[in-house]
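Undergrad: can't give you the sequence, but here's the structure:
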């Protein structure tokens, strides 16, 4: 059974940015570490950053509000995501934004022209033998300007680096809890 809320659509103006990683872990474990606040705080930040979860309501229409900081707690970058579809075991869809400490949508701290809302899909594919393919698909939301879409398209190498660090953290975290 899939639960979803009002439609949320990616823009048709650009290709999604897709990152994929295979993990030596069952799908249920990979999904759990992506859907439980204690787990998320342990890994959800690019390499060299530290994550924390301020609030978490994992249901359609619910929100996660999180922060990523330097290891010493300085340089906070806040974000939020509103869940729009939750399919048990297979897929999670949400609308993600940078935010302030109160969860109000904000601008990217280093790229003010960045799309204010991103359509994001997590996919969890069971490969058998305790292996899971985790795919993240990111696309600017359908109300993004041409300028913000161009900035998104020009930043793909940086997104690859950020997601690589984040997924490295996830891989290392999974190894510690298996």
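TA: Nice, thanks for sending it over. None of the values given here were measured: they were computed from a predicted structure.
Undergrad: drop to CA atoms for contacts and neighbour counts, all remaining ones
TA: Fine.
Undergrad: where's the most centrally placed residue in the chain, which helix or strand?
TA: The residue lying closest to the centre of the chain (C-alpha atoms, centre = their mean) is residue 120, at 6.7 Å. With secondary structure defined by DSSP states H and E, residue 120 is part of strand 118-128.
Undergrad: Next one for the comparison:
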């Protein structure tokens, strides 16, 4: 009989990256910026990158297929498949390259927490398939890239508030 204590532990924290940001905007607006096709296409890419959508279907089971273009013109095909959408508090999707069998795709869980001062805390968790993949993604600059993407969201929300 196998004892559970003999199993090698797999900690999700070893496979996870977490970003969190406070936005000076109501939760409903921040959630809409993430889930409305007209909004997300305007800000979802790192600083200096542009985004071109092929298809976008923002519903559970739907998909967003898009390319990100780096400042040097390098094209990065992307695909998000939406798994959970609970307005205005939760969004869960798989994110990877634009193939059906991407072994490096990762699960993203975004939570939207309203604060008593009208601001919203967004917490984004990326769960990678392995610790090695997470480490490679961090080494590539995923945290910095994620923060510049959040900067673009912040600018987008500020423009909407004017």
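TA: Nice, I can see it. Predicted model only: the values in this text are computed from it and were never measured.
Undergrad: And the TM-score between them?
TA: The TM-score (TM-score structural alignment, normalised by the length of structure 2) is 0.83; 150 aligned residues with a C-alpha RMSD of 2.1 Å.
Undergrad: helices or strands up against the very next helix or strand once past the strand holding residue 120 of structure 1?
TA: Later in the chain than strand 118-128 of structure 1, the nearest helix or strand by DSSP H and E is strand 131-140. In terms of contacts (3 or more C-alpha pairs under 8 Å, 6 or more residues apart in numbering; DSSP states H and E), strand 131-140 of structure 1 is packed against strand 17-23, helix 27-35, strand 118-128.
Undergrad: okay, the ones you listed in JSON lines with distance to residue 136 of structure 1 next?
TA: Formatted as JSON lines, the entries for these read as follows, by distance: least, C-alpha to C-alpha, whole Å:
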{"stretch": "strand 17-23", "distance to residue 136 of structure 1": "5"}
{"stretch": "helix 27-35", "distance to residue 136 of structure 1": "11"}
{"stretch": "strand 118-128", "distance to residue 136 of structure 1": "5"}
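Undergrad: so of these, which one's packed in deepest?
TA: Taking mean count of other C-alpha atoms under 10 Å as the contact definition, the stretch among these with the greatest mean neighbour count is strand 118-128, which reaches a mean of 20.
Undergrad: what about that strand, how far off from structure 2?
TA: Here strand 118-128 of structure 1, set against structure 2 after superposition, deviates by a mean of 0.7 Å using mean C-alpha distance after the TM-score superposition for structure 1.
Undergrad: Structure 2: matching residues for that strand?
TA: Residue correspondence for strand 118-128 of structure 1 in structure 2, counting by TM-score structural alignment: residues 106-116.
Undergrad: what does the matching stretch rub up against?
TA: Outside stretch 106-116 of structure 2, the residues that touch it by C-alpha atoms under 8 Å, 6 or more residues apart in numbering are 26-27, 30-31, 88-96, 120-129.
Undergrad: Show me where structure 1 has its strands.
TA: The residue ranges that make up the strands of structure 1, judged by DSSP state E, are 3-4, 17-23, 50-56, 63-69, 77-87, 91-99, 118-128, 131-140.
Undergrad: Mind checking those strands for the one nearest to residue 36 of structure 1?
TA: Among those, the nearest to residue 36 of structure 1 by C-alpha to C-alpha is strand 50-56 (8.2 Å).
Undergrad: how much does the closest one deviate in direction from strand 77-87?
TA: Taking axes from the mean of the first three to the mean of the last three C-alpha atoms, to 10 degrees, one finds that strand 50-56 of structure 1 is oriented at 60 degrees with respect to strand 77-87.
Undergrad: And strand 50-56 of structure 1 against structure 2, how far off on average?
TA: Distance for strand 50-56 of structure 1, averaged over aligned residues: 1.9 Å (mean C-alpha distance after the TM-score superposition for structure 1).
Undergrad: can you list contacts of that strand?
TA: The contact list for strand 50-56 of structure 1, computed with C-alpha under 8 Å, 6+ apart, reads 37-38, 40-45, 62-71, 73.
Undergrad: Let me see the contact set for the closest residue to residue 111 of structure 2 other than its chain neighbours.
TA: Once its chain neighbours are removed from consideration, residue 111 of structure 2 has its nearest residue in residue 90; the separation is 4.8 Å (C-alpha to C-alpha, 6 or more residues apart in numbering). Contacts for residue 90 of structure 2 were tallied using C-alpha under 8 Å, 6+ apart; they are 84, 109, 110, 111, 112.
Undergrad: longest single helix anywhere in structure 1?
TA: Of all the elements of type helix in structure 1, the one with the most residues (DSSP state H) is helix 156-177.
Undergrad: Could I get the buried residue list for that one?
TA: Of the residues in helix 156-177 of structure 1, those buried by neighbour count under the rule 16 or more other C-alpha atoms under 10 Å are 159, 163, 164, 165, 166, 167, 168, 169, 170, 171, 173, 174.
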